[in-house]
Structures are given as structure tokens and as C-alpha cells.
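# below are the sequence and a predicted model; questions follow.
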Amino acid sequence: MTGKSVPPYLRIAAELRERIAGGELAPGDRVPSTRQIAQEWNVALATATKVLTTLRQEGLVRARPRVGTVVAGAEGDDRAAPESEPKPASATASAAFAEAGGSAAGAADHELTRDRIVRAAIAVADSEGLSALSMRGIAGRLGVAAMSPYRYVNSKDDLVCLMADAAFAELSYPADAPADWRRRLEAGARALWAVHRAHPWLAHLGPLTRPMALPHLIAYSEWMLTALRGLGLAPAMMLDVNVLLYSYVQGTAVHLEREKQAAGDTGLSGEQWMDAQAAAFDALTTSGRYPVFAEVTGSFDAGNGYDLRLDEVFELGLTSMLDGLALRIGGADPGR
């Protein structure tokens, strides 16, 4: 296909691929963000996202936390390349495959296992999010034929289920289970939060109304429901409490992935973004229309402002919910 018959995202990807192959963009250099691509080529953000996803699947670029999307290179070589002869794109892609723990393209498929596929997929999702995940991309990173992973995993949806169960297998509970219901719920919720912190993409799985039948997720529910057993709560109430605490962890963890995505799109850290918004916030707080907001935010010293820490917000919310549950268990009708 040539000319206008080529989809815009493929045309833009080809232009960026040429920049990488020609050395204009060296290993470690930032490539344009989705917003920059949208502005430079006058396309929608969705199209810009497909451009970067295509280049990631080819192993040419990768996401770096708090930096953005950069040209892939050998581990530890995320800096501009010297002004000698530039590496061809194929060499850059091979280095990216090696970084993922696989061999170069053409490796024997008999080395492939389901566990290896799942571990490679988790590594992709941890660093780049679920949107960057594809069966073809995983095959490329592992250096095997494009269709080889399908011998071990039926589809991308099945792969995501395997990834999620492997992640939930990392849930770590106290060796001596607390007898007190509250301490047991705290331990379970904190374990779930730790896993979501390690794998932020977990927060973007299916909705609560469509639960996933995963052994290690059911094991988590078993831990939480055991804490509520014997308190006189109706079965529906027990499940509601389990869902409430799970959704609270999931809802808070969503912002971990969103922050990573925002950092990649804009190239700005959270602190840098807030600095860029300072004038807009100052205009709002000095307008006189929001006196309480102005009073609260104005109470911080210039050099000691408010820092939003999700771990602290999580603990505040968990404590508040369990305080309310304690009142419900102690004084309300458990049968609803």
C-alpha cells in the first residue's frame, strides 16, 4: 500500500522507524509522546497511541518510568549513542529482545514454555501497561516465531488471566493468621495493595460485576471471608464487605498506572506537572470563589506544600472503612 491507502499510524511509525535506523534517534533518546505525535502529525490521540504500540511491539522503543518512551537499547545503555556509525534498527530490536530475557529472533521454539510467556508478558505490562501487550510482541521479545505462543496460550485474553493469577500468587499473608477479624482484614487489604503497587495494570482488569475465576484471587477472598466468619453477618453482607475492600484497593491503585501513563505522555514528573499548573491554581485560589480551598491550601509553607502520597491515602481510607464496619458489626442488624 502506498499514499493515502496506508493507515496514518503505520505511516507515522515508518517515519519514526527511519529516524531510529538513521541514528537521528539513538538508544536512550526520548521519542515523541502521544500528545506530541498528535500535534506534529495532526492525528487523534488514539492514532498516536497505536504508533507507539507498534514500535514497542517491534522492540524499537520502550517505556522508562518518569522519563517517557525511549529508543530501546542494551540494558544500561539508555543514553545518547556516540556520534560514530549509528546502530541499525534491527540491532536495536535485538538488544531489546535480549533485555526481556529472551534470545535474538530465530531462537528455537522448543525453549518456549507457558511460564516463560507469562513472565515476559508481566514484564511488558509492568513497564508499559496492558495496552502495549500483544501476542506478536511477546513472541518478538522472546525471539520466537510469531505464532509460537499460541501453542501454549489460546489468546491474549487467556494470557491476561494467566498473568493476573501469577501476580495474585505473590500475595503474602502473615505466617500466623491474626485471630482478630480487623487485623486479618488489614493484612489482606495491605497484601493486595502491595501486589497492585508492584503490578499497577491489575487495577485495569475486568469490572467488579464480572469477576475473574482465578485460583489465587479466590484464595484472597478465602482469607478475607474467613475474617468475617462467625461475626453474625449474613452471607451477602460478607461478600459485600469483601467486594468493598477489594474495590477500594483497585480504585486507589488505578492512579498508579495513570500516573505512569501521564509521565510517559508528557515527559513530566508529577512535581514538574504541578509546577506547570501553579499559575492556574493561584488564579483559582485568589479569585475569592473558593474560600475554604484557599484557606486550606494557603496554610502550607511555600517550601513545605502538600504532597499527595497514595500509600497514606490508602491507609486513611482503610482505617476509616474498618472503623465504620466495626460500628456496623457491633450495633446494627447483621441480617440487613
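That came through, no problem. Residues are numbered from 1 along each chain as shown.

# make it CA atoms for all contacts and neighbour counts henceforth
OK.

# buried residues in the helix or strand that contains Leu325?
Secondary-structure assignment from DSSP states H and E places Leu325 in helix 310-331. By neighbour count, and taking 16 or more other CA atoms under 10 Å as the criterion, the buried residues in helix 310-331 are 314, 318, 322.

# from the middle of its chain, how far away would that helix be?
Helix 310-331 sits 26 Å away from the centroid of its parent chain (CA atoms, centre = their mean, to the nearest Å).

# list the residues that contact Glu170.
Contacts were defined as CA atoms under 8 Å, 6 or more residues apart in numbering; by that measure Glu170 touches Val195.

# try this one next to it:
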Amino acid sequence: MTQPPYAQIAQELRRRIQAGELAPGDRVPSTRAITQRWGVAMATATKALTALRQEGLVRAVPGVGTVVADIAPPVRSPRSTAEDPTVRTRVVRAAMALADAEGTTGLTMRRVAAELGIPTMSLYRHVANKEQLITLMVDAAFAGEPLPTRPPEGWRARLELSAAMQWRLYQAHPWLADALNLSRPLLVPHGMRHIEWALAALDDLGLDADTRMHAAVTIFGYVRGQAIDTETEARATQSSGITGEQWMDAQHDRMTALLAQGRLPHFASVADEAALSTTSLYEFGLTTLLDGLATRIRTAKPHGTVT
């Protein structure tokens, strides 16, 4: 049976979307453009776009028109698998390589598809959208450096090891710290294992459950907070060709003039002796944090004590 005109038009536009010729965010032909190209009435053109909108393939944007939806439904053939782990792994690795080199701002499904040499829409069989892709990237980053099966002796050594591993991951993947959010945490199993590791390290030390959880999340958040500028610094170095240390050296004369005004006497008294770096700040803060936790542990009441 011959399809009605609106269905034929919708089928052609659907094919272009599924083939990646029209990517998420691209404008699709307007009703006026459809009437001119296919020689149909305005009502038929409207019906074709309505059919695509009901399928979730397009959406209306005020002031712009009708565009390809950001989240397109998966297109499956009888032999395709909705979540082929091998293809998904390739997608995640390609996205991580792009993010490591350029950050996540310009990371799009189209860019990842181009790196893999496949149509953009085919990615949606394996990853729902950019948000899910970044979640998978975060989990894969933590999975890349797993915690040891046999932890070192002592709670402090265990927490220092976990923190050091997290710090290395943030340096290896500059986008990683910014991808995390403690207010709305990503439920990534390999990242959550660091919280589990910290909780296990603090078990049986007299600390109550609330204190242990706060300590575990605080340490995780501290390391992430110290690394939050990693991506910004990486991009600044990449674009300017000047490292952070070189930039600070270039500010020497300006800093000297500022301190010579005498308005910051305490700052001036230590400026020449202090040697700050991202690593020294991280190490100092972690040591201070763990020293405070050690005090908590020493003063904790033993289990079962009645006050």
C-alpha cells in the first residue's frame, strides 16, 4: 500500500536523522520548506513534522524552529544489540581521548562518531546522550586505576593511598574533577569504591557511622576540590604555550610592587620563603585533614560506652 504524502516525507527526514545527515540540534526543514520541496499543502507538512515529534526525533525550539532532538531513540535492526559492551567500550574510550586532549566543552556525540568513523545516530544504540556518556567516562577513568585488593596496614596509610590514586587520576584526566559533583553525585561503581575503601579503613576505630561517612566524603571532595582547576590550567597552557609556573614568574615584578606598598605586611614577610605549588597545597591540606581526623579517632569513645 502506498504511504500517504506526509508519511513519505516523515520517512525521508527520519532516514536523514538516523544516518547522521541531520545531527542533534540541527534544524530540519520548516513546514514552508517542505511545501516547496515536496509540493504539498501546509497541513501535510505540519503532519509530517508532528509525526517525527511524536516519535521523539525532533523538538520545537522557540525562535529557532524544529530541530533534531538531543536524545534520539535507538534505531535497531533485528541483529543489533541495544548495549553491545564492545562498541560501548570503544565509544567511551574515544570520548575520553577527546576529553583528555580538548576537555568536555566541545565533546559531542558527532565528534565521537567522527573519531570512530560511524554515523552519529548509531551511537544512540549504545549511549543515550552526552550526560550518560560522561558518566561512563568517569567510571572508566576510576576503573583504569583500581584500588589494590590488599590494603596497607593502618587507617591513615589506606586513606593516603586512596587520595594519591585519585590525585593521579585527576592529573591524567583534567576533565574528571569538573565532571564530578558532590551535591548531585554520579553513581559510578568504580568511583564509589573509594568511599567504600575509606569507610572500611575507618571501621572499628570508635567513630560513629555519621562521622565515618562525613570523613570519607570529605576526603574525596577535598582531593577533587584541589584538582578542580586542572582542566582550566591544561587548556590555558595549551592555548598560550605558557605553563602555570612560567605565568607566576612573569608576575614577579607586579607582585613585588604590590607588596612594596606595605598594605600586606604579613604576606610580604613570608612571600619569599613560601614555595607553593598545586602538589604542595594538596599534600599540606591532606596532611592537615588527616591530622584532624586522627584527633577525632583518639578522642572517640569506645563502642558500647554509656554517657
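Happy to help now that I have it. Since the structure is predicted, the reported quantities are computational estimates derived from the model, not experimental observations.

# so the helix holding Leu325 of structure 1 corresponds to what in structure 2?
Helix 310-331 of structure 1 lines up with residues 278-299 of structure 2 when matched by TM-score structural alignment.

# check the mean deviation of that stretch from structure 1.
Here the mean offset of stretch 278-299 of structure 2 against structure 1 after fitting is 1.3 Å, by mean CA distance after the TM-score superposition for structure 1.

# on that earlier part again, and the buried residues of helix 310-331 of structure 1 as CSV, adding distance to Thr286 of structure 1?
Below are the buried residues of helix 310-331 of structure 1 laid out as CSV (distance: CA to CA, whole Å):
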residue, distance to Thr286 of structure 1
Phe314, 31
Leu318, 34
Leu322, 38
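
# closest to His255 of structure 1 out of those residues?
Within those, proximity to His255 of structure 1 (CA to CA) peaks at Phe314, which comes in at 11.6 Å.

# is it true that the closest one touches Ala253?
No. Look at Phe314 of structure 1 against Ala253 with CA atoms under 8 Å: they stay out of range, at 9.1 Å.

# can you tell me the closest non-neighbouring residue to Pro151 of structure 2?
Arg158 (6.3 Å; CA to CA, 6 or more residues apart in numbering).

# helix/strand/coil for the aligned partner of Pro119 of structure 2 in structure 1?
Alignment note: Pro119 of structure 2 maps to Ala145 in structure 1; criterion TM-score structural alignment. Per DSSP: H, G, I helix; E, B strand; the rest coil, the local secondary structure of Ala145 of structure 1 is coil.

# contact partners for the nearest residue to Ala145 of structure 1 once chain neighbours are set aside?
Taking CA to CA, 6+ apart as the measure, Ala145 of structure 1 lies nearest to Ala139, with 6.2 Å between them; neighbours along the chain are not counted. With contacts taken as CA under 8 Å, 6+ apart, Ala139 of structure 1 has the following neighbours: 145-149.

# out of those residues, which is nearest to Glu259 of structure 1?
Each of the contacts of Ala139 of structure 1 was scored against Glu259 of structure 1 by CA to CA, and Pro149 proved nearest at 30.9 Å.

# how about the contacts made by the closest one?
Contact criterion CA under 8 Å, 6+ apart gives 112, 114, 117, 135, 138-139 as the residues in contact with Pro149 of structure 1.

# and the residue nearest to Ala145 of structure 1, how far from Ala146 of structure 1?
Separation of Ala139 of structure 1 from Ala146 of structure 1 (CA to CA, to the nearest Å): 5 Å.

# what of Ala253 of structure 1?
Counting by CA to CA, the gap from Ala253 of structure 1 to Ala146 of structure 1 is 33 Å.

# swap in Val61 of structure 1?
Going from Val61 of structure 1 to Ala146 of structure 1 by CA to CA gives 19 Å.

# now do Glu128 of structure 1
Glu128 of structure 1 sits 20 Å away from Ala146 of structure 1, going by CA to CA.

# between those two, which one's more packed in?
Glu128 (24 against 14; other CA atoms under 10 Å).

# how much space is there between the more buried one and Leu228 of structure 1?
Between Glu128 of structure 1 and Leu228 of structure 1 the computed distance is 37 Å (CA to CA).

# cool, Phe293 of structure 1 as well?
Between Phe293 of structure 1 and Leu228 of structure 1 the distance is 39 Å, computed by CA to CA.

# which one of these two has more residues nearby?
Leu228 (23 against 12).

# hmm, that one is touching Met237, no?
No. No contact is recorded between Leu228 of structure 1 and Met237 when judged using CA under 8 Å, the distance being 9.5 Å.

# the residue nearest to Pro151 of structure 2 matches what in structure 1?
Using TM-score structural alignment as the criterion, Arg158 of structure 2 maps onto Arg184 of structure 1.

# count the neighbours of its match for me.
Arg184 of structure 1 is flanked by 21 other residues according to other CA under 10 Å.

# list the contacts for it?
Applying CA under 8 Å, 6+ apart, one finds that Arg184 of structure 1 lies in contact with 177-178, 223-224, 227.

# just the buried ones from these, in ChimeraX syntax?
Only the buried members of the contacts of Arg184 of structure 1 enter the following ChimeraX selection, criterion being 16+ other CA under 10 Å:
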select :223,224,227
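
# for Thr209 of structure 1, state which of the contacts of Arg184 of structure 1 is nearest.
Checking the contacts of Arg184 of structure 1 one by one against Thr209 of structure 1 (CA to CA), the nearest turns out to be Met224, at 18.6 Å.

# what sits against whatever residue of structure 2 lines up with Leu228 of structure 1?
Leu228 of structure 1 maps onto Leu202 in structure 2, with residues paired by TM-score structural alignment. Residues near Leu202 of structure 2 by CA under 8 Å, 6+ apart: 155, 212.
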